[in-house]
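Student: got a structure for you, letters missing:
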């Protein structure tokens, strides 16, 4: 089985998960940053499974990922992402569903995984400035609290879950 891992990473979170997926895989495999991908330099047809990694930006995958994802057709796909907010509960599920909608319906999405990652320091500064202007805004306070909580992610538990996700997907695809 030949596998490809494509990922986009702003702060290193998605890259860390992509590397753990790559290290877990057996067989012929490649890993590439989405920034290296152009329309004609990746032959998706030669892969049995493609793992696609993204970081969450405004409730959906980042724009560079989206541009690549929209051009993949007739493939088995496994999706993985990272985001600064806590991924447990409906919020994480809703984001994964939105990302699935980016892909052409001729693809088969065989699984999705999302975990928390560090929030970029620049975003913390932005929220601190916003809080100065709107000290009563509870949403901004929650975002700042989330920034602090995110700084240890992706942690060993997140990596362990990504490894389990990879093993499950590879077993599922080899049974198909």
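Tutor: Perfect, I can see it now. All figures in this text were calculated on a predicted structure; none of them were measured in a lab.
Student: from here on, contacts and neighbour counts on C-alpha atoms
Tutor: Fine.
Student: Quick check: the gap between the most centrally placed residue in the chain and residue 138.
Tutor: Closest to where the C-alpha atoms of the chain average out (C-alpha atoms, centre = their mean) is residue 81, at 1.6 Å. Distance of residue 81 to residue 138, computed by C-alpha to C-alpha, to the nearest Å: 27 Å.
Student: Equivalent analysis for residue 58, please.
Tutor: From residue 58 to residue 138 the distance is 19 Å (C-alpha to C-alpha).
Student: hold the first one in mind and look at this next one:
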């Protein structure tokens, strides 16, 4: 089975997840989406992105538009807590971008938030939806260490399970 692990990563979070997947699937091709080969030549695609405004980043969206009639295992990182309603909405939104494919499984974990984005949010009024409230400051702090070793182990186990199931 020919496998591609393609990812888009702004801060390195999703790249770390992709590299952890590649450690357990060493025969897979690993590459950033910007330099990924034609996905049509693969039997299974592990596709990783980061979340921007509730959906896949633009580079990932462009790559996803090239994938048709393939099994895809979707993984992503986001600044929100993985058990949040926002994270669940992101899973559905990103999966919907792969409508012509079979999304065989999904994995997400919290990732450190881009420091530039945090600085932008700190400048917002507290009553703004993304303003620097105490709960938002806690989220930023909690996200700093992710993906951590537990996240990397979890994504490795997930990838192994996906491969066994397809």
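Tutor: Cool, the structure landed. The model shown is predicted, which means the values in this text are computed figures rather than measured ones.
Student: Can you calculate the TM-score here?
Tutor: Once superposed, the chains reach a TM-score of 0.92 (TM-score structural alignment, normalised by the length of structure 2), with 164 aligned residues with a C-alpha RMSD of 1.6 Å.
Student: What residues in structure 1 pair up with the longest helix along structure 2?
Tutor: For structure 2, the helix reaching the highest residue count under DSSP state H is reported as helix 149-165. Here helix 149-165 of structure 2 aligns to structure 1 at residues 156-172, judged by TM-score structural alignment.
Student: Buried residues in the matching stretch, which are they?
Tutor: By neighbour count with 16 or more other C-alpha atoms under 10 Å, stretch 156-172 of structure 1 contains the buried residues 158, 159, 162, 163, 165, 166, 169, 170.
Student: Please pull up the equivalent of residue 69 of structure 2 in structure 1.
Tutor: For residue 69 of structure 2, the residue aligned by TM-score structural alignment is residue 74.
Student: how about that match, secondary structure?
Tutor: Secondary structure, DSSP: H, G, I helix; E, B strand; the rest coil: residue 74 of structure 1 is coil.
Student: The nearest residue to it once chain neighbours are set aside: what's it in contact with?
Tutor: Distance criterion C-alpha to C-alpha, 6 or more residues apart in numbering; nearest residue to residue 74 of structure 1, sequence neighbours excluded, is residue 107 at 4.6 Å. Listed by C-alpha atoms under 8 Å, 6 or more residues apart in numbering, the contact set of residue 107 of structure 1 reads 72, 73, 74, 75, 76, 77.
Student: Show me what residue 65 of structure 1 aligns to in structure 2.
Tutor: For residue 65 of structure 1, the aligned position in structure 2 is residue 60, judged by TM-score structural alignment.
Student: picking up where we left off before, pretty sure the residue nearest to the centre of structure 1 contacts residue 59?
Tutor: No: counting by C-alpha atoms under 8 Å, residue 81 of structure 1 does not reach residue 59; the two are 11.5 Å apart.
Student: Checking residue 53 of structure 1 next. Helix, strand or coil?
Tutor: Assignment for residue 53 of structure 1 (three-state DSSP): strand.
Student: what's the matching residue for it over in structure 2?
Tutor: Checking TM-score structural alignment: residue 53 of structure 1 goes with residue 48.
Student: re earlier: buried subset of the contacts of residue 107 of structure 1?
Tutor: Buried, going by 16+ other C-alpha under 10 Å: 72, 73, 75, 76, 77, out of these.
Student: which among these gets closest to residue 24 of structure 1?
Tutor: residue 77 (16.7 Å; C-alpha to C-alpha).
Student: what does the helix or strand where the closest one lies rub up against?
Tutor: Applying DSSP states H and E as the criterion places residue 77 of structure 1 in strand 76-83. With contact meaning C-alpha under 8 Å, 6+ apart, strand 76-83 of structure 1 is reached by 13-14, 48-57, 61, 107-119, 169.
Student: Can you say which of those residues are buried?
Tutor: The buried subset of the contacts of strand 76-83 of structure 1 (16+ other C-alpha under 10 Å) comprises 13-14, 49-56, 61, 108-119, 169.
Student: Confirm residue 110 of structure 1 sits in a strand?
Tutor: Yes: counting by three-state DSSP, one finds residue 110 of structure 1 located in a strand.
Student: can you give me the strands for structure 2?
Tutor: Secondary structure of structure 2 (DSSP state E): strands located at 3-7, 29-32, 44-52, 55-56, 71-78, 102-110.
Student: got those strands as TSV, with distance to residue 118 of structure 2 columns?
Tutor: Converted to TSV, the strands of structure 2 look like this (distance: least, C-alpha to C-alpha, whole Å):
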stretch	distance to residue 118 of structure 2
strand 3-7	23
strand 29-32	25
strand 44-52	13
strand 55-56	18
strand 71-78	13
strand 102-110	15
